[in-house]
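Colleague: A predicted structure for the sequence below; I have some questions about it.
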Amino acid sequence: MPDTAPGGAPGTADPGPRPDLGLRADCGSCFGLCCVALPFAASADFAIDKDAGKPCPNLQPDSRCGIHAELRERGFSGCTVFDCFGAGQKVSQVTFGGQDWRGSPRGARQMFDVFPVMRQLHELLWYLAEALTLDPARPLHADLRDALEKTERLTLGSAEELSALDVPAHRGEVNALLLRSSELVRAEVPGRRKDRRGADLMGARLKGADLRGANLRGALLIAADLQGADLRSADLIGADLRDADLRGADLTGCIFLTQAQANAAKGDGATRLPPALTRPSHWKR
């Protein structure tokens, strides 16, 4: 369940409306799929090992987390940064028509197989919906709408169709459009734009850095010092922001930043987020 609270900082530009695709997690309409279907290993993010398909010991019979208010204190910070983009309720209520995995041991395995596929499709829907709000990407809007509609149709397939779906191939098609959208947005930033795609910037000292329009797709920014950095119009798709210090940073107008990435980072009351995101409750005020 996302570890967020209302009150994201207003951005400098209105990104326009996003299509209502049910891309925000509704844990009350899900059967705790993220707590069962996915594996995790004992680490700084999780206090214990858990195999895929095995219920987390903290999962209660009503599909709620028994330690939700204490996840970070109890060593489960990884749970607080996970976001299914609404895939949990789609699988629970649409694909399987409200059938709880507890009542169908045979169908449970199929449900657990479908959930990560749906999660990837919903993440793509999130990015496509955002791309359709980007004015510089207007020349691509027709193609983006087609990709969004195709992806949405895929999410409505049967469990068998979803299990057989070639997700990497579809992701590749969508990513090509997202990259072109990114290029159009970043091209409007004056001056030389940094290209740090996939760069290893773990622990990098980037305090106050001018990263406007930077390509940070897939960059490793774990524990990087980004205090006061200017990240406007930067592409952050897939960037690893775990423990990155975003205090005072300006992320208004950055593109393809997700709530999970913000949740994984450190920030404060001076951090400026895109309007579509909310300020994580664990950030300092």
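Modeller: Nice, thanks for sending it over. Being a predicted model, the structure only gives us computed values, none of them experimental. Numbers count the residues shown, from 1 in each chain.
Colleague: From here on, just use CA atoms for contacts and neighbour counts.
Modeller: Will do.
Colleague: so who does residue 118 touch?
Modeller: Contacts for residue 118 were tallied using CA atoms under 8 Å, 6 or more residues apart in numbering; they are 87, 90, 91, 155, 162.
Colleague: adding another structure so you can compare the two:
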Amino acid sequence: MEKRSLVTATSFCMSVLALVLLVTAIFTDHWYETDTRRHKRNCDRYGAESNDQKNREMPIYHLPLVDSTGSGGGGGTGGSRRNSVALMKPIHVGSREEELLENWRAILGMGILETECGRPLFPTHSGLWRKCYFRGVDPDIDRLISKGIADRCTAVKYHFSQPIRLRNIPLNLTRTIQQDEWHLLHLRRITAGFMGMAAAVLLCGSVVSAVGFFWEEKLTQHVSGLLFLMSGIFCTISLCTYASSVTYDLSRNPPFIYGLPGDVDHGFG
């Protein structure tokens, strides 16, 4: 009897500890990390002649910009506005779609994204709910955050936004981007759903294990054991789907927007 009570107490303590660790994992922002310091050193060393690294302090598609000269000036200024990124000033991501699209067209028209060193990459860490920049690792992103140009953390999307047709992107590529976005959202939802179910089942198992101190100890041990096994299966599924979502995101087209250069270190936290 004492041995069985010891097993029940051990099971209960382990389940509570596992529940605390699981909840911590759900809300942490260190599931996946990227380190771009080696990439920056390589670009500074071998790509200095192209001045690509100057774009690190000029936010691109994830840091929208707007023309500081205003929308006036007639139709003749449209081309010069698209070709003059130096005259742009930062705006926040909730601005009008027309302004965001105009920045997209300007950037894509210049073609600066197609070079590995022309795309600004910074060290990041992300979880189920947020993607954040590391502070104190890269002075460029620290400067952008301190000036209010970039947000340190952005929310991970779990809803499909209304697709927007971009002028400078072919229709078939636009459809591919939209389809990839839809599949990626499905993987993210599956990951979050199974993590939530794992936490709920683990909580139920802990409650059943605690009931074993007062009623039908042998039966509650079997039930709580099955619940713990289910929770482990759900966690395994969620880890697999999260790894699949990261791999899928990095393999999306076009690669010069979604992929990572070979000298960028990245891995799971």
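Modeller: Sure, I can see it. On a predicted model such as this, the values are computed, not experimentally measured, just so you know.
Colleague: What does the superposition give as a TM-score?
Modeller: Laid over one another, the chains give 0.24 as their TM-score (TM-score structural alignment, normalised by the length of structure 2), with 107 aligned residues with a CA RMSD of 6.0 Å.
Colleague: what about the helices in structure 2?
Modeller: 2-27, 37-46, 77-83, 97-110, 139-146, 171-211, 217-250, 255-258 (DSSP state H).
Colleague: need those in JSON lines with distance to residue 125 of structure 2 and mean neighbour count, can you?
Modeller: Below are the helices of structure 2 laid out as JSON lines (distance: least, CA to CA, whole Å; neighbours: other CA atoms under 10 Å):
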{"stretch": "helix 2-27", "distance to residue 125 of structure 2": "13", "mean neighbour count": "15"}
{"stretch": "helix 37-46", "distance to residue 125 of structure 2": "14", "mean neighbour count": "15"}
{"stretch": "helix 77-83", "distance to residue 125 of structure 2": "32", "mean neighbour count": "15"}
{"stretch": "helix 97-110", "distance to residue 125 of structure 2": "25", "mean neighbour count": "17"}
{"stretch": "helix 139-146", "distance to residue 125 of structure 2": "14", "mean neighbour count": "16"}
{"stretch": "helix 171-211", "distance to residue 125 of structure 2": "16", "mean neighbour count": "19"}
{"stretch": "helix 217-250", "distance to residue 125 of structure 2": "12", "mean neighbour count": "18"}
{"stretch": "helix 255-258", "distance to residue 125 of structure 2": "16", "mean neighbour count": "14"}
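Colleague: Turn those helices into CSV, including distance to residue 65 of structure 2.
Modeller: As requested, those are exported to CSV (distance: least, CA to CA, whole Å):
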stretch, distance to residue 65 of structure 2
helix 2-27, 31
helix 37-46, 23
helix 77-83, 11
helix 97-110, 6
helix 139-146, 13
helix 171-211, 21
helix 217-250, 24
helix 255-258, 17
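Colleague: between those, which gets nearest to residue 89 of structure 2?
Modeller: The closest of the helices of structure 2 to residue 89 of structure 2 is helix 97-110. By CA to CA, the value is 10.5 Å.
Colleague: re the thing from before, between the helices of structure 2, which one is closest to residue 267 of structure 2.
Modeller: Residue 267 of structure 2 lies closest to helix 217-250 among these, at 9.8 Å (CA to CA).
Colleague: circling back to that earlier point, for residue 153 of structure 2, which of the helices of structure 2 is the nearest?
Modeller: Checking the helices of structure 2 against residue 153 of structure 2 by CA to CA gives helix 139-146 as the closest, at 9.8 Å.
Colleague: For the closest one, name the packing helices and strands.
Modeller: Of the remaining helices and strands, none touches helix 139-146 of structure 2 by 3 or more CA pairs under 8 Å, 6 or more residues apart in numbering; DSSP states H and E.
Colleague: Residue 173 of structure 1 sits in which helix or strand?
Modeller: For residue 173 of structure 1, the element it lies in under DSSP states H and E is helix 167-186.
Colleague: How many neighbouring residues does residue 171 of structure 1 have?
Modeller: By the criterion of other CA atoms under 10 Å, residue 171 of structure 1 has 15 neighbours.
Colleague: still on that earlier bit, quick one: buried residues of the helix holding residue 173 of structure 1?
Modeller: 174, 177, 178, 179, 181, 182, 183, 184, 185, 186 (16 or more other CA atoms under 10 Å).
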